[in-house]
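**Student:** need coordinates for the below:
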Amino acid sequence: MNIKAVPVTEKWTEYTLTNEAGMAVSILDFGGIITKILVPDRDENLENVVLGYRNIRDYQQNPNYFGALIGRVAGRIQGASFELSGNTHVLESNEGANHLHSGSAGFHQALWQVAPFQTENSLGLTLSHKSPDGEGGYPGNVTVSVTYTLTNDNRLLIDYEASSDKTTPLALTNHSYFNLSGDLKSTVETQAAAIDSSQFVELDDQLIPTGNLIPVAETPFDFRAGRMLGEGFNEKFAQNKLAGGGYDHYFLFDNTREQKALLQDSASGRQMAVETDQPGMVMYTGNGLDDSLLLNEGKSRKYLGVCFETQGSPASLHHANMPDIVLQAGEVYKTQTVFAFSVMK
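**Tutor:** Purely as a prediction, here's the structure:
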């Protein structure tokens, strides 16, 4: 096991965690961005399973949020505003009239303080950041830490902890795009996903949640028994069409399984299980990607990766039936998501 720190620009450092099995995770202090994850296939070939830029400086803009920590609030906020404790808070309109992934002042643009650590069976980084009252339009001085831990059994744990001196919305997530084919050999069309969810949140034509919960039964959104992602890469079903011929939807977990989601690639034999204490997740299948970006293994393209954005729902700021994201002043926000990699049996 080892931790390697390499300066990659005048201001940024990339840290690479390598466990005893050879799995490696590379993380930037800028944006807390996961740039690479190397995991073995069934023949023990180590290959990258996330989307990342070939030129490290391209993360400065990063319009697709590759690998980034998202906060204060991940997702879209309708009308770029919300009411809290009788006050209206106006945010940056950075996607039409709406607010996406906390705008230009989001955590994906922060330079985080990094503290490496190592134990007998794991190693990792604790990233720390302070967001001042009013930053991005959000109330409260927020202190946040995110800990990435890589274990020797190929589990990547992400622990989020935060507090605020004012009541404020908070919904943190990681925005990695996964592709288990290895080194982007194919799109995720033929990769199978299973999700512990019997309902998802309807979107309008601006991809804003309407507040309506739709049963997944007899739709391309029924992943309870597992299905190919490509079955929803079409414009035959209205909700897939709205999202650009794929998925960009919040799934509410049923909490009937420890694994809330599972991604499998039969060609490589890789699989990734998602465990979390969050109430749901947005699954996004890279519907907006085109061939304009140069990634580590070649040009980007539509459906090249899938995001599992475990989080509460920002729609709760406008719809009472969504999982709440309001953190009370003085309380501690604490949550964990685990990405567990293994080989299919």
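**Student:** from here on, contacts and neighbour counts on C-alpha atoms
**Tutor:** Will do.
**Student:** show me the helices in the stretch 1-150 of the chain, by range?
**Tutor:** Counting by DSSP state H, counting those that start in this stretch, no segments of the stretch 1-150 of the chain form helices.
**Student:** report the contact partners of the residue lying closest to residue 81 once chain neighbours are set aside.
**Tutor:** Nearest residue to residue 81, sequence neighbours excluded (C-alpha to C-alpha, 6 or more residues apart in numbering): residue 90, at 4.5 Å. For residue 90, the contact set (C-alpha atoms under 8 Å, 6 or more residues apart in numbering) comprises 80-82, 137.
**Student:** in JSON lines, list these along with neighbour count and distance to residue 51.
**Tutor:** As requested, the contacts of residue 90 are exported to JSON lines (neighbours: other C-alpha atoms under 10 Å; distance: C-alpha to C-alpha, whole Å):
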{"residue": "80", "neighbour count": "21", "distance to residue 51": "29"}
{"residue": "81", "neighbour count": "20", "distance to residue 51": "31"}
{"residue": "82", "neighbour count": "19", "distance to residue 51": "33"}
{"residue": "137", "neighbour count": "16", "distance to residue 51": "30"}
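**Student:** from those, which is closest to residue 307?
**Tutor:** Of all the contacts of residue 90, residue 307 sits closest to residue 80, with 23.2 Å by C-alpha to C-alpha.
**Student:** measure the closest one to residue 7 for me?
**Tutor:** Here residue 80 is placed at a distance of 36 Å from residue 7 (C-alpha to C-alpha, to the nearest Å).
**Student:** max-length strand in this structure?
**Tutor:** What stands out as the longest strand in the chain, according to DSSP state E, is strand 332-343.
**Student:** ok, and the closest non-adjacent residue to residue 147?
**Tutor:** residue 126 (4.2 Å).
**Student:** doesn't residue 150 make contact with the one you found?
**Tutor:** No: the pair residue 126 / residue 150 is not scored as a contact, 11.8 Å apart, by C-alpha atoms under 8 Å.
**Student:** more neighbours, these two?
**Tutor:** The neighbour comparison of residue 126 against residue 150 (other C-alpha atoms under 10 Å) goes to residue 150, with 27 against 19.
**Student:** which SS class is the residue nearest to the more buried one when sequence neighbours are not counted?
**Tutor:** The shortest distance from residue 150 to any non-neighbouring residue, by C-alpha to C-alpha, 6+ apart, is to residue 156 (4.7 Å). The local conformation at residue 156, judged by DSSP: H, G, I helix; E, B strand; the rest coil, is strand.
**Student:** run this one through as well so I can compare:
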Amino acid sequence: MEISKVPFGTYKGEPVTKYILTNDNGVQAGILDFAGLLQSFKVPTKDGGKADMILTSENLDNFTNNGFCTNRLIGRVAGRIADGKFSINGKDYQIEQNEGKNALHGGTNGFYSHIWHVDSTEATADSVSITLSLTLSPEVDTYPGKMHITATYTLNNDDYLSLKISATTDADTLFNPTNHTYWNMAAANVPTIDQLKLYVNSENHLAVDDGKIPTGEKVANEGTPFDFGTPTRLGDALEKMSSTKENGFDDIWEVTPSLTKPVATLEDPESGRKMSLYSDRNGLVMYTMNSDDAAVYNHGQVHPHLGLAMEAQNLSDAPHHPEFGDITLHPGEEKTYTIKWHVEY
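**Tutor:** Here you go, the predicted model:
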């Protein structure tokens, strides 16, 4: 087990550092102190090299010069909040509306816009980890309460990378974080995620309005392009979505939370590389990068469906749908959520 660090450019004049966690099998996770960003997740290849399981770049500007939150930590609240409004214990709050009339991904000064403090790194016989922290106040991100957040990435010799995100607050607030990594473990000469096979442990997805805000209705996946109950070629599902406004997925699946049984798996039949995702929450937002924005990068290509964001979180807009689960955080309590990824190669 090993941890090392290297400079990784600057953000708003401040230096950014990359921390490289390496296990005894040669699996590597690169973590930036900027946005707690998962910059790389490399596995050994059969020819003795290494392949990245995720979309990546060695240039920090490629991560910061687009609106796709690429590979960053997201919070205080992942996903959308209708009209940027919510109530806790009868008190109404208005937060920044940064996507039309709605609030998205914690706002422009959320988790993804800051260089985090590195609290510690640790290497043991079986694992290596890094713990980062951030403190946000209403003056910074418009959410109520001064929130202190810690995020710990741990890579072990069983090829699991885990992320534990914890928070405390001095006033009632909301907490529903995620990691916004884009996955594509295919070879560099494969331009899209079409050949990948996706499985999701889900029976329903959420109906949404034109602003991608849940209506409250749960729609059965069976018989729709949203059905990944058995491993399904993404290209086949995306073809069925080609006539939609998005030309792909930007949607919310209700999943069965589990840290022992995969919530979802994504695999490349050609290379044999596979990622299994575990989460202790009931939502999985998936976005198939439905854009030809030149700011989106991978292997020098610019076209839709380069990668798949798999955002494990609580079901979106929960403050307006209590049946989706409670994402409030109160003074005197600490909440911790866990996301795990297991890689096979």
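**Student:** need the TM-score from the superposition.
**Tutor:** Once superposed, the chains reach a TM-score of 0.92 (TM-score structural alignment, normalised by the length of structure 1), with 339 aligned residues with a C-alpha RMSD of 2.0 Å.
**Student:** equivalent range in structure 2 for stretch 328-337 of structure 1?
**Tutor:** Aligned by TM-score structural alignment, stretch 328-337 of structure 1 falls on residues 330-339 of structure 2.
**Student:** end to end, how far does the matching stretch reach?
**Tutor:** Start-to-end, stretch 330-339 of structure 2 (C-alpha to C-alpha) is 22 Å.
**Student:** follow-up on the earlier one: which of the contacts of residue 90 of structure 1 sits closest to residue 240 of structure 1?
**Tutor:** Nearest to residue 240 of structure 1 among the contacts of residue 90 of structure 1, with distances taken as C-alpha to C-alpha, is residue 80, at 24.1 Å.
**Student:** test my guess that the closest one contacts residue 97.
**Tutor:** Yes: with contact defined as C-alpha under 8 Å, residue 80 of structure 1 and residue 97 form a contacting pair (6.5 Å).
**Student:** thinking again about what came up before, counterpart of the residue nearest to residue 81 of structure 1 over in structure 2?
**Tutor:** In structure 2, residue 90 of structure 1 lands on residue 94 (TM-score structural alignment).
**Student:** and what of residue 116 of structure 1?
**Tutor:** For residue 116 of structure 1, the aligned residue in structure 2 is residue 121 (criterion: TM-score structural alignment).
**Student:** chain neighbours aside, what residue packs nearest to its match?
**Tutor:** Once flanking residues are discounted, residue 121 of structure 2 sits nearest to residue 130: 4.3 Å by C-alpha to C-alpha, 6+ apart.
**Student:** show me what contacts that neighbour?
**Tutor:** Contact partners of residue 130 of structure 2, counting by C-alpha under 8 Å, 6+ apart, are 118-122, 152-154.
**Student:** quick one: residues contacting residue 142 of structure 1.
**Tutor:** Neighbour list for residue 142 of structure 1: 130-133, 162-165 [criterion: C-alpha under 8 Å, 6+ apart].
**Student:** so what does it match up with in structure 2?
**Tutor:** Superposed on structure 2 with TM-score structural alignment, residue 142 of structure 1 falls opposite residue 147.
**Student:** compare the contacts of residue 142 of structure 1 with structure 2 and list the overlap.
**Tutor:** Compared against structure 2 with both residues aligned by TM-score structural alignment, their matches' C-alpha atoms under 8 Å, the contacts of residue 142 of structure 1 retain 130-132, 162-165.
**Student:** what about those residues, which one has the most neighbours?
**Tutor:** Ranked by neighbour count (other C-alpha under 10 Å), those have residue 164 at the top, with 25 neighbours.
**Student:** name the nearest residue to that residue, sequence neighbours excluded.
**Tutor:** residue 142 (4.4 Å).
**Student:** measure that neighbour to residue 113 of structure 1 for me?
**Tutor:** Note on residue 142 of structure 1: its distance to residue 113 of structure 1, by C-alpha to C-alpha, is 15 Å.
**Student:** also residue 227 of structure 1?
**Tutor:** For residue 227 of structure 1 relative to residue 113 of structure 1 (C-alpha to C-alpha), the value is 40 Å.
**Student:** comparing these two, which shows the higher neighbour count?
**Tutor:** Set residue 227 of structure 1 next to residue 113 and count neighbours by other C-alpha under 10 Å: residue 227 wins out with 20 against 15.
**Student:** list the contacts for the aligned partner of the more buried one in structure 2?
**Tutor:** The pairwise alignment with structure 2 assigns residue 227 of structure 1 to residue 232, based on TM-score structural alignment. Going by C-alpha under 8 Å, 6+ apart, residue 232 of structure 2 touches 197-199.
**Student:** Serialize these to a markdown table and add fields for secondary structure, distance to residue 25 of structure 2 and neighbour count.
**Tutor:** Converted to a markdown table, the contacts of residue 232 of structure 2 look like this (DSSP: H, G, I helix; E, B strand; the rest coil; distance: C-alpha to C-alpha, whole Å; neighbours: other C-alpha atoms under 10 Å):
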| residue | secondary structure | distance to residue 25 of structure 2 | neighbour count |
| --- | --- | --- | --- |
| 197 | strand | 25 | 20 |
| 198 | strand | 25 | 24 |
| 199 | strand | 26 | 20 |
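**Student:** so which of these comes closest to residue 38 of structure 2?
**Tutor:** Nearest to residue 38 of structure 2 among these, counting by C-alpha to C-alpha, is residue 198 at 21.1 Å.
**Student:** give me the aligned partner of that closest one over in structure 1.
**Tutor:** Matched by TM-score structural alignment, residue 198 of structure 2 corresponds to residue 193 in structure 1.
**Student:** now do the contacts for residue 27 of structure 1.
**Tutor:** Contacts for residue 27 of structure 1 were tallied using C-alpha under 8 Å, 6+ apart; they are 14-16, 33-36.
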